[in-house]
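Novice: here is the input, now give the coordinates:
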Amino acid sequence: MTRTRLFSAPHAVAILNEAKARQLGPLDEGRLFRVLDEAGFTHHEIGKWYGEMPTHIRWRIELLDLIPAGRSAVEEGRVPVGLGWYIALLGEENQRLMLARWARGDFADVYEAQNCARAIRNDSRSA
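Specialist: From the prediction side, this is the model:
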């Protein structure tokens, strides 16, 4: 299936070059990548032009699924980006739970928190 593009590839490349020069934060990258995705470009194309893997593009877009408190926590550096992505994959109630547990210091490290988020997601998928 061919995707209809809202503007040309050279325009997309120019936008991405400007964004790269500005060193966008992860959520701003996600917003940009979502716009380009919705404009008809694939994650593979966006990644190639931005110098990242297609999975990086997908992860940044999925990071936008964080509830507002989660987005703020990532932007302010209170939640690591990778953990934020795992939390973004959860429903709203479980996002609140994970954010509260992280803020309280309930986890030994970020890996334990990621594993917890992954387990919650797996449990909710099989329910």
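Novice: C-alpha only now, for contacts and for neighbours.
Specialist: Fine.
Novice: helices along this protein, start to end?
Specialist: 9-22, 26-38, 43-50, 54-63, 68-75, 81-88, 92-104, 110-126 (DSSP state H).
Novice: what residues does the first one touch?
Specialist: Applying CA atoms under 8 Å, 6 or more residues apart in numbering, the contact partners of helix 9-22 are 29, 36, 49-50.
Novice: same list, these, but as JSON lines with neighbour count and distance to Gln114 please.
Specialist: Listed next are these as JSON lines, based on neighbours: other CA atoms under 10 Å; distance: CA to CA, whole Å:
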{"residue": "Glu29", "neighbour count": "21", "distance to Gln114": "22"}
{"residue": "Leu36", "neighbour count": "21", "distance to Gln114": "29"}
{"residue": "Trp49", "neighbour count": "18", "distance to Gln114": "30"}
{"residue": "Tyr50", "neighbour count": "19", "distance to Gln114": "27"}
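Novice: now for those: which two are most distant?
Specialist: Spatial extent of those (CA to CA) is set by the pair Glu29 and Trp49 at 13.3 Å.
Novice: before we move on, the earlier item: among the contacts of helix 9-22, which one lies nearest to Glu76?
Specialist: Glu29 (15.4 Å).
Novice: next, the second sequence, to be compared with the first:
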Amino acid sequence: MPKEKFELVIHPEISKWRREKLVNEALFKDIREKGQLQNLIARRLPDGSVELLAGYRRYLALKALGKKAEDMDIKILENVSDKDALLIALSENTKRKDMSPVEEGRAFRSMKKLKMTVEEIALRRGVSESYVRNRLELLELPRKIQELMENGEIPMSYAKPIIRLESIGERAQLELVQEIKRGQEDYYGGIRSVEEANDVVEKTLAQVRQMKELAAKYGPCPQCGSTQIGQDWEKNKVKCHRCKHAWHKETKDPWEFHELKQ
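Specialist: So this is what the prediction gives:
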């Protein structure tokens, strides 16, 4: 009996969940030596094509070995809805290779695109709603920080304090991350707990609020126009954190000139 020929297409959302896009060398060698030991999971689409749901890494390895779709061991499911396709894919992915919290977050985001609520996702996956929300929150982090979490360099528990600095900018978030990393590597320095990270964030946000209040009251730096200004220990002295220019808060005179007049 001739093999069924069909087009195997890649699901546009599922393919985004994992960062790994190239052929895994170890898996390639294993399949070349032992053959395909686990089948791929796919669903048949209304147009007759077959859409891959699970086994993308094995698919890449088999394709690199010159295998066509009809030569691969594929379990093709019939009448699978879009929602069920994502749930099947997530279940199969977590069985075969642990997914990082960021990767799970991407999967949950795909489900939200299909109008699934956090409550529905949690119910269908058998996890708590906070579990789903916490992983979705990770996607609010800059890409660089997501990659550090995927690589296990930054624990997921630090996500919330890092996200709180979003209003200040990515630079502030990355500086906090560097201190967290230093705390893991250096016994005497850096940030060593989530509580410490929250304390640093509180102080940073308070400083930013103070700078905004001062800029609203006394205006930006006369030298460079920055609003990153602060009050010095000397009375009536305001200093720019960016260019270090100092001036009298009322007269706007450069501080050196103000001192000469005294």
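Novice: thinking again about what came up before, wait, which of the contacts of helix 9-22 of structure 1 is closest to Glu93 of structure 1?
Specialist: Nearest to Glu93 of structure 1, judged by CA to CA, of the contacts of helix 9-22 of structure 1 is Glu29 at 25.4 Å.
Novice: corresponding residue for the closest one in structure 2?
Specialist: Correspondence of Glu29 of structure 1 to structure 2, assessed by TM-score structural alignment: Glu104.
Novice: tell me the spacing between its match and Ser110 of structure 2.
Specialist: In this view, Glu104 of structure 2 and Ser110 of structure 2 are 10 Å apart by CA to CA, to the nearest Å.
Novice: isn't Val238 of structure 2 up against Ala246?
Specialist: Yes. At 5.6 Å, Val238 of structure 2 counts as touching Ala246 under the criterion of CA atoms under 8 Å.
Novice: anything in contact with each of those two?
Specialist: Joint contacts of Val238 of structure 2 and Ala246 (CA under 8 Å, 6+ apart) do not exist.
Novice: could you single out the most deeply buried of the helices of structure 1?
Specialist: helix 81-88 (a mean of 22; mean count of other CA atoms under 10 Å).
Novice: what is that one packed up against?
Specialist: helix 54-63, helix 68-75, helix 92-104, helix 110-126 (3 or more CA pairs under 8 Å, 6 or more residues apart in numbering; DSSP states H and E).
Novice: between the ones you listed, which gets nearest to Trp85 of structure 1?
Specialist: helix 54-63 (5.0 Å).
Novice: where in structure 2 does that closest one fall?
Specialist: Using TM-score structural alignment, helix 54-63 of structure 1 pairs with 129-138 in structure 2.
Novice: quick one: distance of that stretch to the chain centre.
Specialist: 12 Å (CA atoms, centre = their mean, to the nearest Å).
Novice: contacts for that stretch, please.
Specialist: Residues contacting stretch 129-138 of structure 2 (CA under 8 Å, 6+ apart): 101-102, 104-106, 108-109, 118-119, 121-122, 146, 159-160.
Novice: repeat for stretch 69-88 of structure 1
Specialist: Residues contacting stretch 69-88 of structure 1 (CA under 8 Å, 6+ apart): 25-27, 59-60, 62-67, 94-95, 98-99, 102-103, 110, 113-114, 117-118.
Novice: one more pass at 10 Å, please.
Specialist: Stretch 69-88 of structure 1 is contacted from outside by 25-28, 59-68, 94-100, 102-103, 110-118, 120-121, using CA atoms under 10 Å, 6 or more residues apart in numbering.
Novice: Arg43 of structure 2: neighbouring residues, count only.
Specialist: 24 (other CA atoms under 10 Å).
Novice: measure it to Tyr59 of structure 2 for me?
Specialist: In terms of CA to CA, Arg43 of structure 2 sits 15 Å off from Tyr59 of structure 2.
Novice: also Trp255 of structure 2?
Specialist: 69 Å.
Novice: neighbour count: the two, which is higher?
Specialist: For Trp255 of structure 2 and Tyr59, the more surrounded residue by other CA under 10 Å is Tyr59, and the numbers stand at 24 against 19.
Novice: that one maps to what in structure 1?
Specialist: In structure 1, Tyr59 of structure 2 lands on no residue (TM-score structural alignment).
Novice: which residue, other than its chain neighbours, is closest to Tyr59 of structure 2?
Specialist: Nearest residue to Tyr59 of structure 2, sequence neighbours excluded (CA to CA, 6 or more residues apart in numbering): Leu40, at 7.5 Å.
Novice: how about that neighbour, what's its partner in structure 1?
Specialist: That one, Leu40 of structure 2, aligns with nothing by TM-score structural alignment.
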